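**Student:** Generate a structure from the sequence data that follows.
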Amino acid sequence: MDSLKNIKVAVDSQKGVALVRFDRPAKRNAFSQAMIGEMVSVLHHLDALDTVRAVVLTGGPDGPFCAGMDLNELVQITTSSAHKRAFLKDLTDAFAGFSKPVIAAVIGFALGGGCEIALACDIIYAAEDATFGLPEIKIGTIPGAGGTQRLARALGKHKAMEFVLTGDSASGAEFERLGVVNKAFPRDQVISAATSLAERIALMSGPVVQVAKKAVLTVENSHLDAGMATEKMLYYSTFGLSDFKEGQTAFLQKRKPNFTHE
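**Tutor:** Next up is the predicted model:
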């Protein structure tokens, strides 16, 4: 863990809690391939660490949580290369296979892949003024790390469809009202509240907590694996579209995209 460049990990062995913080401020904590590799390694390491029984995941006290994928890298990926390397599968698999509770502490924005990472956590605490959204549609693609699947399960088809098809965002307070966020707080209370919850959970029997998490996830995972596999295939398919290239280029050039619908 000493070689991490984009993620910081602090383990309190006495309390059984690990605090994992995204640390790529120059890129608003956007995920590069290197950062994905680090996140996967961190999850594998913490899952095997007996002294950790609960995890808090955050972007830090000032935010942001995560801006999603680094578009400078994403724009270079083709449909064929995405299939060949199973793009994002290592990250989604690492979250899906993590046996201990993960509490997202969201301050600032959690957009695109950042929102998907929050949704992949077991519990979400957020600042009242945090911003959640899946804006991929605006740059010529779709969510590809479970966003369409988990948001639909949290909100129901109709409300999730509106968010996915418009790319609109919602505040932490609104997502609390809609049932996506467990609790919303003033931003200076989010991390301490999430840490307190993690410490409470860590007092329980570690093996029993893991079994309880697995039991609850059985409801979601009954169809989630198939849904996410389909989502990824559809996501990869957008990489070959002219509108995908236009969407990424327009975003990087800070202009509105001119989609040609092809």
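**Student:** alpha carbons only for contacts and neighbour counts from here, please
**Tutor:** Noted.
**Student:** Please report the distance of Thr141 from Glu162.
**Tutor:** For Thr141, the distance to Glu162 equals 15 Å [Cα to Cα, to the nearest Å].
**Student:** Following up with a second sequence; could you model it the same way so I can compare the two?
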Amino acid sequence: MGMIKSEIKDQIATLTLNSPPANALSSKLIEAVAEKLDELEKDNTAKVIIIKGEGKFFSAGADIKEFTELDHAEAYQALAEKGQKLLKRMEYFSIPIIAVIHGAALGGGLELAMACHIRIVTEDAKLGLPELNLGIIPGFAGTQRLPQYVGVAKAYEMILTGTFISGKEAVQLGLANKAVSEDKLEEETMKLATKVAEKSMSSIHKVMELIPFAKTSQFEQGSLAEAKAFGEVFGTEDAKEGVQAFLEKRKPNFQDK
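**Tutor:** Reported below is the predicted structural model:
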């Protein structure tokens, strides 16, 4: 079955992240998502894609253990660029992607959700970019996408404090389209996906080509700068301490070095 379960029914494709316990966005999971997108593009029968998480979470972050295995700025920068490449591909994909978020979408998990075209959340889901709690920064274009949804001031607040917002708040801020109770999540998702799947494929593809023009060229530069900064931050003592503290489930002791 692998890290992603996939099925297509009535021109609706469902991809389920299946990498327990947290569906953390590791290099392997990034590759698995990319492979599934290749398959769906080739198959050309799906008019809409649903992406959701198995278990307790949509995706509770990037794979922190993987971070500890890398040893120089270039390796971290390459990891960030690999994640960014997949998310850019999703954002510019010819088939609309709906992220269905329950439990939590944090760090890399929220960055993945933000690259989707529509987000449906449970009312009490937790969303956030908590990287600064670990002495690191977002690396999958989180610093570039979050302000586009919630505005600059709220993005500063969320990223600098590392705190979470609820699914309900995410809708109020424009980060999610709709918040529903957990028991209604599947039904509401299918309702929305079915409405999209009823449209003609060529008109869907045209819309998917056109809306991304609304993005500024600054986005590209900002994302490259973020990947470079991600690599640089990992060279600091505070990053080592923050990641170690996270793995040991204790509060980090930052020295500002």
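**Student:** What does the superposition give as a TM-score?
**Tutor:** Overlay of the two chains. TM-score (TM-score structural alignment, normalised by the length of structure 2): 0.94; 255 aligned residues with a Cα RMSD of 1.6 Å.
**Student:** Would you mind telling me which of Thr141 and Glu162 of structure 1 has the busier surroundings?
**Tutor:** Summary of the neighbour comparison: Thr141 of structure 1 and Glu162, criterion other Cα atoms under 10 Å, with Thr141 having more neighbours (21 against 11).
**Student:** out of everything not next to it in sequence, what's closest to the more buried one?
**Tutor:** Of all residues beyond its chain neighbours, the one nearest Thr141 of structure 1 is Thr238 (5.5 Å), with distances taken as Cα to Cα, 6 or more residues apart in numbering.
**Student:** correct me, but that neighbour touches Lys245?
**Tutor:** No: using Cα atoms under 8 Å, Thr238 of structure 1 is not in contact with Lys245; the gap is 9.3 Å.
**Student:** between those two, what contacts are shared?
**Tutor:** Taking Cα atoms under 8 Å, 6 or more residues apart in numbering as the contact rule, the neighbours common to Thr238 of structure 1 and Lys245 are Gly140.
**Student:** Can you name the residues that contact Tyr92 of structure 2?
**Tutor:** With contact taken as Cα under 8 Å, 6+ apart, Tyr92 of structure 2 is in contact with Met208, Glu209, Pro212.
**Student:** Now which of those would you call buried?
**Tutor:** Burial by neighbour count, judged by 16 or more other Cα atoms under 10 Å, picks out Met208 from these.
**Student:** Tell me the one of the contacts of Tyr92 of structure 2 nearest Glu91 of structure 2?
**Tutor:** Within the set of these, Pro212 lies nearest Glu91 of structure 2; the separation is 7.8 Å, counting by Cα to Cα.
**Student:** Check the gap between Arg200 of structure 1 and Ala152 of structure 1 for me.
**Tutor:** Here the criterion is Cα to Cα. By it, Arg200 of structure 1 lies 29 Å from Ala152 of structure 1.
**Student:** more crowded one of these two?
**Tutor:** Ala152 (17 against 14).
**Student:** Would you agree that one falls within a strand?
**Tutor:** No: the secondary structure assignment for Ala152 of structure 1 gives helix rather than a strand, going by DSSP: H, G, I helix; E, B strand; the rest coil.
**Student:** Please say which position in structure 2 it maps to.
**Tutor:** When the two structures are superposed using TM-score structural alignment, Ala152 of structure 1 falls opposite Pro147 in structure 2.
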